[in-house]
Every structure is written in structure tokens, then in C-alpha cells.
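Peer 1: The sequence and its predicted three-dimensional model are supplied below.
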Amino acid sequence: MRAMGGEQVEEAVAGCVALLRTADAGRPDWARVRAGRLEWDCLRTALHIADDLIAYAGRLAGRAQHAHVPFGITLDDATGDAGVLDVITTTGALLAAAVRTAPRHARAFHPFPFRSADRTGFAAMGVAEVLLHTHDIAEGLGLPYEPSAELAEGVLESLFPHVRPGPAPWPVLLWATGRGELPGRAAVTGWHWHNNLVLPAERLTLEGVRPLAARDLAQGGDGGFEWLTGGPYPGTRDAAGMLVKAYEAGVHRPEFGAFVLVRHEDGHAIGSMGFHSAPDEEGRVEIGYDLVEGARGRGYATEALRALARWALERDDVRTLFATVERGNRPSQAVVSRAGFRKAGEDEDLFAYELRREES
């Protein structure tokens, strides 16, 4: 599956416009037809698509960090149904261009849930707005509509990592956004999407891995990262595979998944770190990590572990972090010790370390 980018934005917009241009003159004025289950009419919903596309393009291009950029679209008085489709085409092209030209590490403001998104997130959000609101308008106008399974799946794996996938992605996306029903699942009455978590450290950024990127890593790809020579290490691919299995089982907690460690000085990914699962009932959760060989011995793992531990122990649902290290792996034992972990047990193969909230 392709990562979400400018090409996917253009594909979604092209499908939207092609379908809605087929609305013949015999259909009523869009302003007099309700868009599916929304309170808006079809014309207002089409304008909303364009508004979101230009808003995402503006935020990403301008690297807005703390709030929405305060501007929007105003249509000329004489603009009709066909004219608003031209606006959607134009704003879609602007978002696609912003996504293509933004550096991989660039992030800009979006409220859900960690107050920022990268270019992949903005592309996926743009695609989601187009797919879902095209569905709403088509439902109001009585037009059949179903986007490509690949686009729907890309939105789910980029923005809904907390939602268990199903046999077909489009019905799952409709269900997850309160637009449909799925057998065995309760109706959705409130929702928002889930951009990836990014944690800063002094020389590194810990970038949360989406299921889409994890699947690529587990299958031998780079996950969309530029790796230091020798990476990703096998442990990273194993962790990515575990993430995908959790996602497919519907038990993935995105903030307690895997993070790729990206070095500030050159943008290279140098390893990964993350949680084996969500915290248990006692607030206990295990951490694991690895580094590409060429990045070892420089304190990167310690720096990343301190950042991740600090974030985790500030949460109400985490009380204790623990890690297991092979008895012969002295460098890794030094990493956990420097990060404040204390030895809590051992067997013939492993030492166990833990860090409690009150000790951090």
C-alpha cells in the first residue's frame, strides 16, 4: 500500500469532482438538498471540502504551530454547483503541492489528538474529508459512490489506528465516522481521527509509527524513513510486526506503540523504541529499543529512553516502566541505568529493570 501523499489527494479529488459533475440538471439545486446525515445542504458541504483542503494546505505550507490559520473561502455570489467543484479541484491541487514540497519532518497544528500533524497526516486528513463528504453529497443527490479500497484503507491506517479493520475498508471507514453500521459493532456517535504522537529529545525526535508505515517496515521496507546505513535493525522490524498484529486484532493503542528515532543533524532514522503493549491494570508497561550499529555508543538510546519515560510517567495510566536486558548486554544495561531504571530481578538469561513514577 502506498503512503498517503499528494498523489492520493489528487486521486480523491478527481473522483469527487468526476462523480458530482454527473449530477444532471433535473436534480434540484444543491442548496435545497440535505447532504446525507449531515445538517448541512449539499452546496455547503461541497464548500466545506474546499475549506478544509485550503486550510490544511495553508497550515502545512506556513508551518502553523499553535492554532488554525484564520482564513477561509468565500464564493462569488453567482457561484453555482459547477463552480464549487472548480474550487475543490483548485484547493485539492494546493494541498497536494503543499504535501509534496513539505520536508518529511515538518509538522503543523492540528488539534487531534496531539496538536500537530505531518505531511502524511495532512494528506490523509484531506483525503478523508473528500471521501466522506463526497459520500454525504452523493447520498443527498441519490448518486452511488464508493472510492477505491486503497484510499479508504490508507485513511484508516493513517488516521484511525485505534479502529479494528474489517474485510472491506470503505464500510469500516463509514462506520468509524458515524455514517454506517457494521455487524457486531456498536453504532459510533462521536469520533475524531488520531494523528501520530511525536516526542522531542535533545538530539532526536521520537516519531510514532502508523500501522501503514509499520506494515511496510515489517515487510522489509523503510517505513517512509531515511535510515542510517545498516538500518532498520531486525528488532525494529519485529516491533513493527507486533504493531500490525495488534492493529489487526483491534487492541492497538497508538500512543503505546513504536517510535522511530530520527536524528536532528541529518534526518536519519537511527533506531526504534516503544512499548510492548498498553499499560496493564496496575499501570505497568514494558519498553524495548534498538539502535543501528553506526549510532551506538553516543548516548542516543539513553536520551530517547529518558524522553519516552518522562512522557509515560506523566500519564495517569502509567505507574511503572520495566525493561528486560540480556545478562551479557552491558551497553544496554548502562542505558537503562543512566535513564534511572533500577534492577528489579533476574534469571539465568535476563536482568529485569524498572522505573516507578515516584522514583522518576
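Peer 2: Ah, there it is.
Peer 1: going forward, measure contacts and count neighbours with C-alpha atoms only.
Peer 2: OK.
Peer 1: And the helices in the stretch 101-250 of the chain?
Peer 2: For the stretch 101-250 of the chain, applying DSSP state H, counting those that start in this stretch gives helices covering 119-141, 149-159, 169-176, 211-218, 234-249.
Peer 1: List the contacts of the last one.
Peer 2: It refers to helix 234-249. For helix 234-249, contacts defined as Cα atoms under 8 Å, 6 or more residues apart in numbering pick out 161-165, 211, 214-215, 217-220, 252, 257-258, 271-272, 289-290.
Peer 1: so where do the strands sit in the stretch 51-200 of the chain?
Peer 2: 107-108, 117-118, 198-200 (DSSP state E, counting those that start in this stretch).
Peer 1: circling back: let me have the helices of the stretch 101-250 of the chain in TSV, extended by mean neighbour count and distance to residue 189.
Peer 2: Converted to TSV, those look like this (neighbours: other Cα atoms under 10 Å; distance: least, Cα to Cα, whole Å):
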stretch	mean neighbour count	distance to residue 189
helix 119-141	25	16
helix 149-159	22	18
helix 169-176	21	9
helix 211-218	24	24
helix 234-249	21	22
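Peer 1: In a markdown table: those, plus distance to residue 340.
Peer 2: Below are these laid out as a markdown table (distance: least, Cα to Cα, whole Å):
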| stretch | distance to residue 340 |
| --- | --- |
| helix 119-141 | 34 |
| helix 149-159 | 34 |
| helix 169-176 | 41 |
| helix 211-218 | 29 |
| helix 234-249 | 23 |
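Peer 1: let's bring in a second model and compare:
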Amino acid sequence: MTIMGSEAVDRSVSLTAQALRRVAHLDWSSPAADLEWSCYDTAEHVAGDFTGYATQLTGRSTTGYAPFDIKADPGTTPAGMIQVIEATGGLLSAAVAVTDPEVRAWHPYGMAGPDGFAAMGVVETLLHTHDILTGLGVHDWEPDADLCEQVLVRLFPQAPRDAAPWPTLLWVTGRAELPGLPRRRAWRWYAEPVTTERLVLCEISPLVAGDLHEGGTGGFAWAEDGPGEGTRAAAGMVAKAREAGTHRPGWGPYAIVRTHDRRAIGGIGFHGAPDAEGNAEVGYDLVPSARGNGYATEALKGLAGWAFGQPGLTALHARVDADNAASHGVVVRAGFERTGSTEEGEARYALRAEGAASLAPGGCPGR
């Protein structure tokens, strides 16, 4: 597990300030790269992120952002905006330094502790410095490779490691291509993914589900025979749930990513949040090239461990086609017990809390 602290925030802010001071004399009303914001607005956004992340930690928020915004005084010059970035970056650095590592606060990409918010702050300042410089005609800026590597390990467990860290960070955030990997249409980071010995499970949230359902990658580097139709269909269910207002973060599909090559090899997840009695249903879909290696069982155990760590769940259920011997083996090895059959002839299985006592969710991924 990679722990990022205040020193990483300080280093990223220093790199940003140095780079932006070289272009402070230019017109910051120009668009920032491919963003809808101007270079000035993008710098202001970075300051807002720093302050927002700091107050998530100091306020111990668990349900949303504190309701405030950061705006520079009217007439503030680019040089003044750089001062604001340095000052607000210092606030985040200080909050990270004094917050207990066990503290968790809300972020739309997953609950995170001080190391997670430190990594998010580094991502924001490095990428948006790139955006501002690109908008101003500077295309050769590159931050420290080790800083980029730390961010990739902490927040982007799904990113391949075939290229240098900075190009990879630009690719994983939709800003560039990599050899054999097109520019991404949708992306997100993962503050607390579910991890197992060989896998990391990354939630397919509404942000990326639409892209995946419509034929895109969902921001993942897939095995050659992926993604499967079952995974695309599950992504479509997320989009519909979001439109209906019934989406519950965490209780949808996840991409199954192999850690040794960072390739997505299937999907696993829930058909919805637990009902009033605490029942939820789980399903999975593995690409043919990845079958026969125990990945589905490992992913199911990991996700079940996460699920029983959440409030309100009493039992997980699964339905398996009668003639699907491999899938029967998956659920049995994961601890599920046969409970009957459906009217369509599918076998019903269930895993209850007492049977899942030995399952434990993973922590943050390592390299």
C-alpha cells in the first residue's frame, strides 16, 4: 500500500507554482487545454479543490462536501492566483499532516483518509497545471516521475504500467493516448477499491457506466476478449438506476482487474442495494480468456467480504443456470449454500452473515 502525505502535496504545489510563474505574464483568459474553463478558472478550481479536501478532513464529513466555495477577489492577477494556490495547498498539506490515518471522509469517488485526499490534491494540481500550460502553448512540462508513480499506485489501480508514469497519468485521466490504448472518453480514480490477492475490484459508477454500456471501455484497459455483454448490460442498469434516482453507490457492478497486468477481465456486482429484509443478489461475468484460474471465486469472496462489512446486509443470493458447472463451483467455493431452484430451473444459492465471517475486504492496492 502506498501512503501519500503532506510532503507529496508540498512537492506538487511547489512544482505547480514554479511552472505557472513562468507563464504568469500571458493571457489566462485562454481556454485550458480541452477544458471548458479558462486557464484562470482552472487555477481557481485547483484552489477550491485544495480547500475542499482540507475541510473534508477537518470536518470529518461523511455525506457530502461542506457547502461553500472559494473565489479569488475581483481583479486578482495570474500572479495573485498562484499565491492563492500556494496558500490553499498549504491548508491541505497541514490537514493531511494532523489527521489520524484512520479517519475517513466523503468523496464522490469513494471514502478516503488523509493519504487519499493528499493523492487527490496531487492529481488535481499536476493535471490542471498541465491543462493551463497546454492552453498557454507550453507542451513539454513534466513533473517528477516518482510523484506520478505514487499517485498511480494510490488512486489508479486499474492503470497499466507499460509506459512511464507521467504519460500513463495523462492517459488514465483522459488526456492522451498510450501505445495500443486509445484516449479515454470516461475515467475516474478509486480512493478505496476492494482488493484481493490477485485482483482489484473497481466500481463501475454512473460516471463511466454510460460509456461502457454504449460500447466504450469505461476507462479500463481490457483483455482482448473483453468486456463481455453481461458487463455492458450491468453498466446499462447503473445508468437507468441513476436516472430513476435509485442508484446506491457501492451496490452496483465492479470491473475485475488483474493486478499483474492491470487488464480488466470481467465484471461482478450487485443487482441493487439490500432490500428491507437485508437481502441482495450478486452476479458475475468473466471473459473467456481469464476463466479457469479461480478469478471469479476470488472476486466473489472479496466482494462478499466488502458487502458484509456494510450495514443492513443479512444475506447474499446468487442464481446459477442448472447446466453451468463452472459457475456452481464458483459460488460453492465462495461459501454459498444451495437453497432451491427458480421457476425457470436456475439453482438458488445464498451466503449469510455467519457463513461470511471469514471473508474480509481488502485494503488499498499495492503495485
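Peer 2: Right, received. Where do you want to start? Not measured: the values here are computed from a predicted model.
Peer 1: Deepest in the core, which of the strands of the stretch 51-200 of the first structure is it.
Peer 2: Of all the strands of the stretch 51-200 of the first structure, strand 117-118 has the most neighbours on average by mean count of other Cα atoms under 10 Å, namely a mean of 26.
Peer 1: Work out the gap between that one and the centre of the chain.
Peer 2: Relative to the chain's own centre, strand 117-118 of the first structure is displaced by 8 Å; criterion: Cα atoms, centre = their mean, to the nearest Å.
Peer 1: Where in the second structure does it fall?
Peer 2: Counting by TM-score structural alignment, strand 117-118 of the first structure lines up with residues 112-113 of the second structure.
Peer 1: Report the distance from stretch 236-246 of the first structure to the chain centre.
Peer 2: Centre-to-centre, stretch 236-246 of the first structure and its host chain are 16 Å apart (Cα atoms, centre = their mean).
Peer 1: go on, stretch 185-194 of the second structure?
Peer 2: Worked out by Cα atoms, centre = their mean, stretch 185-194 of the second structure lies 1 Å from the chain centre.
Peer 1: how far does it stretch from start to finish?
Peer 2: 24 Å (Cα to Cα, to the nearest Å).
Peer 1: Buried residues in it, which are they?
Peer 2: When neighbours are counted by 16 or more other Cα atoms under 10 Å, the buried residues of stretch 185-194 of the second structure are found to be 186-194.
Peer 1: what's the counterpart of residue 144 of the second structure in the first structure?
Peer 2: With the correspondence set by TM-score structural alignment, residue 144 of the second structure lines up against residue 148 in the first structure.
Peer 1: give me the number of residues near its match?
Peer 2: 14 (other Cα atoms under 10 Å).
Peer 1: In contact with the closest residue to residue 104 of the first structure other than its chain neighbours: list those residues for me.
Peer 2: In space, and not counting its chain neighbours, residue 104 of the first structure is closest to residue 119: 6.8 Å by Cα to Cα, 6 or more residues apart in numbering. Neighbouring residues of residue 119 of the first structure by Cα under 8 Å, 6+ apart: 5, 60, 99, 102-104, 106-107.
Peer 1: Any of those buried? List them.
Peer 2: Using 16+ other Cα under 10 Å, the buried members of those are 5, 60, 99, 102, 107.
Peer 1: on that earlier part again, quick check, nearest of the contacts of residue 119 of the first structure to residue 333 of the first structure?
Peer 2: residue 104 (33.0 Å; Cα to Cα).
Peer 1: Is the closest one in contact with residue 118, as I believe?
Peer 2: Yes. In terms of Cα atoms under 8 Å, residue 104 of the first structure counts as a neighbour of residue 118; the distance is 7.4 Å.
Peer 1: re earlier: could you save the buried ones among the contacts of residue 119 of the first structure as a markdown table and add columns showing distance to residue 86 of the first structure?
Peer 2: As requested, these are arranged in a markdown table below (distance: Cα to Cα, whole Å):
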| residue | distance to residue 86 of the first structure |
| --- | --- |
| 5 | 21 |
| 60 | 22 |
| 99 | 20 |
| 102 | 25 |
| 107 | 28 |
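Peer 1: between the residues you listed, which is closest to residue 263 of the first structure?
Peer 2: Once Cα to Cα is applied, the member of those that ends up nearest residue 263 of the first structure is residue 107, at 15.7 Å.
Peer 1: Looking at the second structure, name the residue matched to that closest one.
Peer 2: Counting by TM-score structural alignment, residue 107 of the first structure corresponds to residue 104 in the second structure.
Peer 1: How about its match: what's its closest non-neighbour residue?
Peer 2: residue 113 (4.5 Å).
Peer 1: so the one you found makes contact with residue 102?
Peer 2: Yes. Counting by Cα under 8 Å, residue 113 of the second structure does reach residue 102; the two are 6.5 Å apart.
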